[in-house]
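Asks: Return atomic coordinates for the entry below.
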Amino acid sequence: MDIRRLLSTSTLALALGGLLVSGCSSGKSASGASASATQAQAPNAAPSPDLASYYGQKLKWHACGATGFECSTMTVPLDYKKSADGDIKLAVSRKKATGPGKRIGSLLVNPGGPGGSAIQYLQGYAAIGYPAAVRARYDMVAVDPRGVAHSDPVECLTGKQMDAYTQVDETPDDKSETKKLTTAFRNFAQGCEKHSAKILPHVSTVEAARDMDILRAILGDKKLNYVGASYGTFLGATYAGLFPARVGRMVLDGAMDPSLSSLAMNRDQTAGFETAFKSFATDCVTHRDCPLGTKSAADASHRLEAFFSRLDAHPVPTGQSRKLTESLGTTGVISAMYDEASWPELRTALSHAMAGNGAGLLALSDSYYERESNGSYANLMAANAAVNCLDLPPAFSSPAAVTAALPSFEKASPVFGEGFAWASLNCAYWPTHATGTAHRIVAKGAAPIVVVGTIRDPATPYKWAKSLAAQLDSGTLLTYDGDGHTAYGRGSDCIDTAINTYLLDGTPPKDGKKCS
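Replies: Down below sits the predicted model:
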């Protein structure tokens, strides 16, 4: 389990991806971390001569996927600082505006991750699930970011190795278990270096944002229209910081706070999952079938902690060769926090697991990790770690540092704190050094940017949206008083109307607008 992955929104039901970070301003960030004052690298200048060929390329489109979709491949430099070092290919897909109405331009979408396939999101949801009026006037477009899915994917472990990795105990009780955990982190990192050494230093969010600007130019758009969810909000905000004058209509849903250090971010997210679990527990105890009792949310929390402790000592059969361990069980519960529609499934899965059948919780965990029934895994978790560990210095440098921070994580979440703290150690063993730092993003001069926050969002706590909206020179905060991760397209007419109006006529909602 790696909590620094933020899952995406949409009715694709926990199959796509979401996490991590960038910006501009001086002084200290809200977390106390030093904030960068650098705005960008000539953000609004014409492409430099060594990039002109990339900006001027023509895409060759061909039919792909379901009816109406087209696919192509774009070329970008592996290293923007040394464009002579070679190229990489990025997969692109689109579905043209259907009409009626005058075409506005392209609308680039990203579901989060880092590591979520934007093309899968486009073809499986956005290009058919976004409102008809939006699809009528925009070409719906997606590019898998570098290192993700169809774009030179980062590869680390085999399916069997990933099975072993996801089962490692992340609440070590002694030195022996701690060593097993750190060995697992090292083996994962070494696997990534072995299989993906060339691209590993070049999958940062800044580089992915620069790729998006090349795509904008190739598509013939003067400005970038964009909807990003979860980690996609950090990618979009990073673009705005680099190219403020090229920002069109931009929606950042389930926003991240780029001013936070990795430690602060992981601890905040721990608290976010605690908030989400309390909401689930409050609902659960009102149902007769609640496996955590019908007394109170606090009692339900204690019962879940006790269940995890039992799993730690005695994993539960699942009907497969894999048993439900504490780590897999925890991930299963976490996965259901992203969408309140999953709460009934979680109640059933917990009931069965507590009775000795862990198949339901294992299925939820497998969905989170994008594990297929044949034992293979998508590259989501590999890309997730690669981007996260490049974007920010590690939260912890050693097991001793984790131990020292445990009280603060356990305070943030008595249920999940210990496991989340240890999961935050993974980047300490990464083979490439971080190239990014925590910093504020101002994007001075950008068109209005709509920042959306959900009050009980587990993965991107609401205070992150408030912070990002305040940082952005043109930020407008739109609040959803609800549960689950992200807000657009999740059942609130108020939220959807505000965003659709902005996308279609450019009028942002009033700053501070609140919906339920």
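
Asks: all contacts plus neighbour counts: C-alpha atoms, from now on.
Replies: Will do.

Asks: Quick check: buried residues in the helix or strand hosting His302?
Replies: Here His302 sits within helix 297-313, counting by DSSP states H and E. Residues of helix 297-313 classed as buried by neighbour count (16 or more other C-alpha atoms under 10 Å): Ala297, Ala300, Ser301, Arg303, Leu304, Glu305, Phe307, Phe308, Leu311, Asp312.

Asks: let's see this one next to it:
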Amino acid sequence: MLKPVSGVLAAAIATAVLCAASAHAQQTTVPARYTQQHLNWQTCDDAQSLECASMTVPRDWHHPDAGHDLTIAVSRHRAADPAKRRGVLMMAAGGPGGQGRTRPAGFVRQDPAVGAAYDVVSFDQRGVGRSSKPTCQTGPEMTEFLAHDYRDRSAAAIRRVLDNSRKMARDCAERSDGLLPYLTTEQTAHDMDLFRSLLGERKVSYYGPSYATMIGAYYASLYPQHIERAVLDSNIAFNGSWQDFETGQPASFQRRFEQDFLPWLAKYDSVYHYGRTVAAAKAKWERQRAALAEHPLTDGSVTVGPNQFDSATINAIYEAANFPALASSLSAFDHWKTATPKEKGTAEALSANYAPGFLAEYFSVTCSDTSWNRDTGYWVRRSAKDTAKLPLAGARELAFSAVCADWPAPTAPKVKVTGDGLPATLMLNSVHDPATYYEGAQRAHRALHNSRLVTVTGDGDHGQYQNGNSCVDHVVDDYLLNGKAPAHDITCQGKPLPVPTAG
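Replies: Purely as a prediction, here's the structure:
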């Protein structure tokens, strides 16, 4: 059982262990003002079951005396049974752009056994939430970036998209006080190890979903000696570049839409009246989108145009549990004037634009972690093909990729993920996950030596642990609580798709 160390001994361990790890990972001595700080834990003002604190980190871990310090907001949920406490389980949030600080509260509610055995800790990574973060654009500016119709391939429309993307990159660089080069996954991994050391722990276990699989893989690669157990859920292809990974997403989103959602929608035509076949349902979806391109729907401060219509579909198909809400929203667009407040609220929530803070972190990480093709002509040509063949997510490829093409050139060190020195690691992925697609997870699995891949068949949900699949939950809990990793890759059957309910 791992137990926390306190007082002077904790500070000594923090300094010695972090400096040793730092020398191994980056050949940099970490100043004592970071390694000997004390976390002032207080009840979180927005999550009463958690304690929160602030941690000071260098802006650049490779040059800790250069530039102003950053603040990382951290949290913890103390083990419910101190007598059986076995250590710390560290979490991180996905995105990039998600906030992790309050997540331990929901995590331990879902799995009290893990909450009894571990102090579950998390943080808002640099760039989001209550941690130091960049400023890119205002709400109205972000609305313009996401406006119009990304499928429009006219010369004027392409110019507008490229101008908006260049403006996004320029605004981020000009308004963020030099922070952008340091909002990377590699820098976050060093923040995590300082957090570990300040908790007085020689090793931690880790759980991370979505983008947090990349955070975990980078951390484990830089600090393998500090990992006890790790669960990576719905995996980024973290062994390659963001460009390679993101250009694979249009195919996986289209697959999820056409092979999972549309057949489900056609099956329940008696409920949603959207078409009895996949072809009919898809044709109606396209007609609705075309109508919104011609005449966007405005209701108060909310405008739903074709890009927002795409977003509603993209956002919903991350989890099959959202299929009924999406289907109801699609039906509501047909009778908007008579739609109920509940129908309108659901449709507007699904169609909502990204928040400025989310995209600021998203672009900071994806554009700065790894290099991108900086030829906008290449992206115009590629996006034309993906818009034609894989339009659901392919239509927005130009806008998002062009931001990274105009981003300041990345300077982050390359982190090679191998799994060397790690214990058996669990990886979870469904076969039709639209965002962290299975093919990318397989590549990451091959790169991460000694990992075990739990493939969830007949399923496309993004995020498998604590998602109602007893097979997955049993495998993960047995691993976290008892240290029992599968001897080899295994499969779990996915959950049944939802059945519509009245009302």
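
Asks: Using a markdown table, lay out the buried residues of helix 297-313 of structure 1 together with distance to Glu170 of structure 1.
Replies: A markdown table is the format used below for these (distance: C-alpha to C-alpha, whole Å):
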| residue | distance to Glu170 of structure 1 |
| --- | --- |
| Ala297 | 25 |
| Ala300 | 22 |
| Ser301 | 19 |
| Arg303 | 19 |
| Leu304 | 16 |
| Glu305 | 14 |
| Phe307 | 15 |
| Phe308 | 12 |
| Leu311 | 12 |
| Asp312 | 10 |
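
Asks: who's in contact with the helix holding His302 of structure 1?
Replies: If you take C-alpha atoms under 8 Å, 6 or more residues apart in numbering as the criterion, helix 297-313 of structure 1 is touched by 169, 278, 281-282, 285, 292-294, 324-326, 329-330, 354, 415.

Asks: Looking at these, point me to the pair that's furthest apart.
Replies: Across the contacts of helix 297-313 of structure 1, the longest distance by C-alpha to C-alpha is 29.9 Å; it joins Asp169 and Thr294.

Asks: which of the two has more neighbours?
Replies: Asp169 (22 against 18; other C-alpha atoms under 10 Å).

Asks: Any idea how far the helix holding His302 of structure 1 is from the middle of the chain?
Replies: How far helix 297-313 of structure 1 lies from its chain's middle: 27 Å, per C-alpha atoms, centre = their mean, to the nearest Å.

Asks: Can you tell me which helices and strands the helix or strand just after it packs against?
Replies: Remark: after helix 297-313 of structure 1, the chain's next helix or strand is helix 326-336, criterion DSSP H and E. In terms of contacts (3 or more C-alpha pairs under 8 Å, 6 or more residues apart in numbering; DSSP states H and E), helix 326-336 of structure 1 is packed against helix 297-313, helix 343-354, helix 359-369.

Asks: angle of the last one against helix 326-336?
Replies: Taking axes from the mean of the first three to the mean of the last three C-alpha atoms, to 10 degrees, one finds that helix 359-369 of structure 1 is oriented at 70 degrees with respect to helix 326-336.

Asks: related to what we said a few turns ago, of the contacts of helix 297-313 of structure 1, closest to Ala189 of structure 1?
Replies: Checking these one by one against Ala189 of structure 1 (C-alpha to C-alpha), the nearest turns out to be Asp169, at 17.5 Å.

Asks: Which among the helices and strands packed on helix 326-336 of structure 1 is found nearest to Lys179 of structure 1?
Replies: Of all these, helix 297-313 comes closest under C-alpha to C-alpha, at 16.5 Å.

Asks: Touching the strand with the most length in structure 2 from outside, list them.
Replies: Using DSSP state E to define each element, structure 2 has its longest strand at strand 47-57. Contacts to strand 47-57 of structure 2, defined as C-alpha under 8 Å, 6+ apart, come from residues 34, 37, 39-44, 69-78, 102, 104-105, 191, 195.

Asks: In strands, which of the residues you listed fall?
Replies: Counting by DSSP E, those place Gln42, Thr43, Cys44, Leu70, Thr71, Ile72, Ala73, Val74, Ser75, Arg76, His77 in strands.

Asks: Just flag the most distant two among the residues you listed.
Replies: Across these, the longest distance by C-alpha to C-alpha is 23.5 Å; it joins Leu70 and His77.
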